[in-house]
Every structure is written in C-alpha cells, then in structure tokens.
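Provide a 3D model corresponding to the input given below.
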Amino acid sequence: MTSTLTDTAPRPIAREASEGADWRGSAAGYLFLTPWLLGFFGLTLGPALISLYLSFTDFDLLGTPKWIGAANYVRIATNDPKFVAAMHVTFLYVVLAVPLKLAFALLVAVVLNKGIRGLPLYRALFYLPSLIGASVAIAVLWRQLFAGDGLLNQFLGVFGITGPSWISDPDYSLYTLVALSIWQFGSPMIIFLAGLRQIPRDVYEAAEIDGASRRQQFWRITLPLLTPVVFFNAVVQTIEAFKAFTPAFIISGGSGGPIDSTLFYTLYLYQEAFAYFRMGYASALAWILVVIIAAFTALAFLSSRYWVHYDG
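Below you'll find the predicted structure:
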C-alpha cells in the first residue's frame, strides 16, 4: 500500500519540467510568428489606426495635423461633386466588370472541364493575364491598343469602319477598363475549375439516364453545386474591383478623364493625398471605402443563406 501511494504521489519536478517544455515550445512558435506580427502591427494595423486619426484632421504631409473633428466627413457628404462622380464611376465599374468576369471565367472553366487534351497548357495560358494584367506595362499596352490610332481601330479600318478614340471618348473609356478586367479572368477560372472537379460524375450520369439535356444539367446540377465557389469568387472579385487603381491611373494619365469618366474612387483618393496634399481628407475617403467594402461583404454573407448551398 505504501508503495502504491508513493507511486501515485505528485511529482513537482516532473510537472515543472513539462511546463518548461511547453513554454519553450510556445516561445519557439511566437518567435517564428514574429515577422508576421511585426508586419501586421507595423504595416497594417498601425498605419490603419494612424489613418483613422488623420481622417479627423487637416494634414498636408508637411505640417502638424490639426484636429478638425468630422469636418472632412461632412464635406464628403455635403459638398464634394468629385466624390459623387468617383462613386458613380466605381459602382458602374463593379456592376459591369464583376458579373461579366465571373460569367466568362465560368464559361471557360466549363469548357476546360471537358477533359480536353493539353489541359495544363491551357490553364497556364488562361491564367497568365491574371499574373500580369494589373501591371503598368499591360496598362500601357491596353492604352496603345484602344488609342485613336491603336491596333483595334487599325483592325476595324480594314473593314472600312472608323472607330472612336476609345480611351478619349467618355462614352467608351470606362468600357475599355471593364474589358481589361474581364481579360484578367484566370484567377476565378482556376477556382471554378477546381470546384467543377469536385462535382461527382455519377450525378450527371443519373441526370442523363433521366433524359436531362446539357443545359438542364448546368442549371439544375452544376450551378447549384457550384454556388459556394461562385460566392467566394464574387466576394473576392467585388473587393478587388472596388480597389482597382493601376489601369485607370495609367490609361487616363492619372487624371480620371475624359470628363471624370474613369475617375475611380481609389484614383480620386490618390489625387487628394498626393496631388493636392490633403492627406486628412484622403484618409477620410479611405475609411469610407473600407466601410463600403465591409457593407457589401456583409450583405453578401447575409444573402448567401438564400442561394448558396453547402449540403450538396
């Protein structure tokens, strides 16, 4: 009996050794997380909080920020026609570019899912524009393509058609940027293709036995089972569309013209911050954009319960 009690008695030394090992393991984990933590607090959270403070100040990047309360937000809401123009252009761009881009990406993914020969090569080629599409070089190329004497009008001239100056005409300039966005369909296409590969083949075989056509299979099987992927792509691409900057900056020369037809919200924010040195006002614009993106994301999640099916 004495031996049993002795064997089951607590061993403080062993417990302390175990706790020391746990602490060393946790310390090693936090040590490996240090670069990320420094980046998050130093490059993300810290600047965001500073920007929030600056949004309530009058700051020109050179002097000391002067606290003015909500004056920047009041001006945005009541006396800034440029803000209204930028919002109009950005919302129109999002409404046009996101659905068209997703529809085209889904179409290409459905075609590639047929098991065609050389599929890895086609996937790489279709994904390539997404890797380089937002670069300055591609934006410059796009500008040359749609200029008054660009390649598109030269091609139309072969058939006796005189095309407009696509990027200088306010009736067409925004649509050239929409076309550039659709051309960058590779990323959502890859995600759609991965989702299509997860749909069991026996579901389609059962539908074929029941006499369902290809169109019926798409609308009754493919699309409902793919709604989680559609939801993910829609949220990501909407956020990216709201943040679009480089194409509008390069193609319009940074002015947002002609007649503010390509004045994206981010481009207007850039002008206020680095052209007019109204950093406090630009910070207020940035936080309004954060709120808009958050509202659209929350709305997407709230609506997903009615059309996104996770149970298959």
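
C-alpha only now, for contacts and for neighbours.
OK.

what comes up buried for the helix or strand hosting residue 125?
Assignment of secondary structure by DSSP states H and E places residue 125 within helix 119-132. In terms of neighbour count (16 or more other CA atoms under 10 Å), helix 119-132 has its buried residues at 123, 126, 127, 129, 130.

how many other residues sit next to residue 174?
27 (other CA atoms under 10 Å).

wait, it sits on residue 262?
Yes - taking CA atoms under 8 Å as the definition, residue 174 is a contact partner of residue 262 at 5.6 Å.

so what sits against both of those two?
Shared contacts of residue 174 and residue 262 (CA atoms under 8 Å, 6 or more residues apart in numbering): residue 89.

helices along the stretch 201-312 of the chain, start to end?
Using DSSP state H, counting those that start in this stretch, the helices of the stretch 201-312 of the chain run over residues 201-209, 214-217, 223-225, 227-242, 246-251, 265-270, 279-307.

in TSV: these, plus distance to residue 160.
Converted to TSV, the helices of the stretch 201-312 of the chain look like this (distance: least, CA to CA, whole Å):
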stretch	distance to residue 160
helix 201-209	48
helix 214-217	39
helix 223-225	42
helix 227-242	36
helix 246-251	27
helix 265-270	37
helix 279-307	45
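
so which of these is nearest residue 136?
helix 246-251 (6.8 Å; CA to CA).

so which bits of stretch 34-51 are buried?
Under the neighbour-count criterion of 16+ other CA under 10 Å, stretch 34-51 has 48, 51 buried.

contacting residues around the helix or strand containing residue 188?
If you go by DSSP H and E, residue 188 is part of helix 186-197. With CA under 8 Å, 6+ apart as the test, helix 186-197 has contacts from 102, 105-106, 108-110, 112-113, 123, 126-130, 222, 226, 229-230, 233.

do the same with stretch 209-216
Applying CA under 8 Å, 6+ apart, stretch 209-216 turns out to have no external contacts.

I have a second one here; can you model it like the first so I can compare?
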Amino acid sequence: MATTELAAPAAAASEKPKKRRRNDFNRREAIAGYLFISPWLLGFLVFTFGAMIYSLVISFSYYQLATNSARPAGFANYEALISDPKVMLSLGNTLFYAILAVPLEITFALSLALLLNRVGRSAGVFRTLYYLPKMTPVVATAAIFLLLLNGNQGAINKGLAAIGIQGPQWLLDPAWIKPSIVMMTLWGVSGTMIIFLAALKNVPRDLYEVAQLDGAGPIRRFFSITLPMISGALFFNIIVLTIAAIQVFDQAYLLFYRDQVQGASDASLFYGIYLFQQAFRQFNFGFASAMAWLLFVIIITISLIQVKLSNRFVYYESDR
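You can find the predicted model right below:
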C-alpha cells in the first residue's frame, strides 16, 4: 500500500516533463507553420482583403484616378446600378451563361472521368492527353476557337456542311454567342475531370459487386451507387464552376473585345466585361467598385443556397 502511494506522485512528476516537451513541440510546429504560410498570408491581407476593403470605401465615392481623389457619393453608385440598363443586361447574360455552362461542364467532365475509370494499363497516357488542353494558355485557346468558329471558313461549319447541315454564324449571331463561349469553356474541363476521377477511384468496388449480384444494371448502379458516393466531389465542382461562370471574363474578352472593336453584340456583354469597361475604359472606379460588391453579394447568396440544398443530397463518409 505504501509502495503504491509513493509510486503515484512519482508517475505524475514524470508526466509533467513529457507534457511540457509535447507542448513545446506543438508550439514550435505552430510557429513553423505560420512562418511558412506568412508570405501567402501577407499577400492575402495586402492584395486581396486590403483591396476589398478599399474598393468598398471607394464604392461610396466619386473616385478620380488622375488626381487620386474621392468625393463622397453616398449610395449614388448603388442607385446607379439599378438605373443603368447595361448592368441588368450584363447580369442576365452572365446568369444565362452560368445556367448553360455549369451543367454541361459537369456532364462532360463526369463522362470523361467515367471513361478513364474503365481504362486499364494505358490510363496514365489518356489522363495526360485529356489534361493537356488545360495547360494551353487562354489566349492561344481563343485564337484556335476564332478559327474554328468562323462562320464562313471555320472548321466546325465545314464539318457540318459535309453532312448537309448549314452552320450558324457562331460569333455574330446573338443566339449562338453564349453557346460559342460555352464550347470554348468545355475545352478546359479536364481539371474538373481529374477531381471526378479521384472520387470514382475511392468508390468501394464491393458495392458494385453486391449490386450486380442483386440484378442492378449499369444505369441503376450509376444512380444508386456512383452518384451518391461521389456527391461530395460533385457538390464541390458545382460550387467552383458556378463561381467561375458568374465571373466569366477571359473567354468573352478574348473573343469579342480584345481588339476593342466597336459594336460588339450585347449578347457578349457579361458582367465582368462591363465592370472592366467602367473601371479601365471609363475610369469610373466608384461605380465599378459598387458593381464588384454587387457581384460578391450575388456569389455569396448563390453559394449559401447551394450549401443549404447540399445538406439533403450530399453524402459524406462521416454519415455512415
């Protein structure tokens, strides 16, 4: 009994140095981690968060770039958003593009991932080939699609003519301008494909075997096993692609506004394009900042709705 009473304080005393060393080790690891991320953290605070706060301030002012001066404007810039018809036009074009592009990107990327998931030894070669378009600079991609989508001499219309179909004026007809940009967007869908492929690789094979023994066909297995098991990746891609589609700029600018040609169709006027024009062509930075914050609120709202809906459809491993 006495021996036990003496051993307890000794064990407690030996635990204290171990706990102290563990705390010191955790503290050193935390400091090292913060040091490693400090360049990014500093860049974020100065060039992202700081710029956001500054843009919020000047959105309530008439900002003059030449004199770097600002006059208070109150809510005038935000009231101008409602009265400017091009704001609603560009926002409508952007939302229409997002509704058209995101489902097609998801479908195309998932289809490619399913095909790659079935490939055997040569899977690495096909993954590399499918991912190469993602590595192509956007300017080069735009130059390629300017040739492909030429209404008179383009390769796409020549291919359609070979089977007796008269192709449209892709870049001139307002009805086909947004589908043309969607086609260019699908060129770089391989990043989304890789995420889907990784999710498909993590689906347990035994689930398919059990379902097949129960008589489930390929379509039933896809909707009952594959989609629920990759729903997390699906949700992530929908969120990311929606945000990217609402901020669409590069594709439309390079196809329609790069050479500053006057008279570009209103169908190609996206929100990001009009924001760019107000900021860097008209130098109306107060109004452009108000546009940027309206876009930020729209993206946050749509993302929150998607997150809320995901609670009913997304399956996670922790839900087991």
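
TM between them?
The TM-score (TM-score structural alignment, normalised by the length of structure 1) is 0.88; 304 aligned residues with a CA RMSD of 2.8 Å.

thinking again about what came up before, so the helix holding residue 188 of structure 1 matches what in structure 2?
Taking TM-score structural alignment as the measure, structure 2 aligns residues 190-201 with helix 186-197 of structure 1.

just stretch 40-55 of structure 1 next, same as before
Mapped onto structure 2 using TM-score structural alignment, stretch 40-55 of structure 1 spans residues 44-59.

first vs last residue of the matching stretch, how far apart are they?
21 Å (CA to CA, to the nearest Å).

how far is it from where the chain is centred?
21 Å (CA atoms, centre = their mean, to the nearest Å).

what's the mean deviation for the longest helix along structure 1 versus structure 2?
Longest helix in structure 1 by number of residues (criterion: DSSP state H): helix 81-112. When structure 2 is overlaid, helix 81-112 of structure 1 sits 0.7 Å from its aligned residues on average, using mean CA distance after the TM-score superposition for structure 1.

what range in structure 2 matches that helix?
Using TM-score structural alignment, helix 81-112 of structure 1 pairs with 85-116 in structure 2.

list the buried ones in stretch 254-261 of structure 2?
254, 255, 256, 257.

with stretch 108-127 of structure 2 instead?
108, 109, 110, 112, 113, 114, 116, 117, 127.

give the contact list for the most centrally placed residue in structure 1.
Nearest to the geometric centre of structure 1 sits residue 240, at 2.2 Å (CA atoms, centre = their mean). Listed by CA under 8 Å, 6+ apart, residue 240 of structure 1 has no contact partners.

distance of it from residue 184 of structure 1?
In this view, residue 240 of structure 1 and residue 184 of structure 1 are 12 Å apart by CA to CA.

go on, residue 287 of structure 1?
27 Å.

show me which of those two is the more surrounded one.
Set residue 287 of structure 1 next to residue 184 and count neighbours by other CA under 10 Å: residue 184 wins out with 21 against 16.

and the more buried one, how far is that from residue 236 of structure 1?
With distances taken as CA to CA, residue 184 of structure 1 is found 13 Å from residue 236 of structure 1.

ok, residue 296 of structure 1 next?
According to CA to CA, residue 296 of structure 1 stands 11 Å off from residue 236 of structure 1.

swap in residue 222 of structure 1?
Taken as CA to CA, the span from residue 222 of structure 1 to residue 236 of structure 1 is 21 Å.

higher neighbour count, these two?
The neighbour comparison of residue 222 of structure 1 against residue 236 (other CA under 10 Å) goes to residue 222, with 18 against 13.

what's the match for that one in structure 2?
Aligned by TM-score structural alignment, residue 222 of structure 1 pairs with residue 226 of structure 2.

surely that match touches residue 203?
Yes - Residue 226 of structure 2 lies in contact with residue 203 (CA under 8 Å); the separation is 7.2 Å.

how about the nearest residue to residue 180 of structure 2, chain neighbours excluded?
Take residue 180 of structure 2 and drop its neighbours on the chain: the residue closest to it by CA to CA, 6 or more residues apart in numbering is residue 170, 6.1 Å away.

doesn't the one you found lie inside a helix?
No - if the criterion is DSSP: H, G, I helix; E, B strand; the rest coil, then residue 170 of structure 2 is coil and not within a helix.

list the contacts for the corresponding residue of structure 1 for it?
Under the alignment (TM-score structural alignment), residue 170 of structure 2 maps onto residue 166 of structure 1. Neighbouring residues of residue 166 of structure 1 by CA under 8 Å, 6+ apart: 146, 147, 148, 172, 173, 176.

checking residue 188 of structure 2 next. Helix, strand or coil?
Residue 188 of structure 2 ends up coil, using three-state DSSP.

want to throw the buried residues of stretch 254-261 of structure 2 into a markdown table with distance to residue 27 of structure 2?
Formatted as a markdown table, the buried residues of stretch 254-261 of structure 2 follow (distance: CA to CA, whole Å):
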| residue | distance to residue 27 of structure 2 |
| --- | --- |
| 254 | 50 |
| 255 | 53 |
| 256 | 54 |
| 257 | 53 |
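
what sits against residue 46 of structure 1?
residue 40 are the contacts of residue 46 of structure 1 under CA under 8 Å, 6+ apart.
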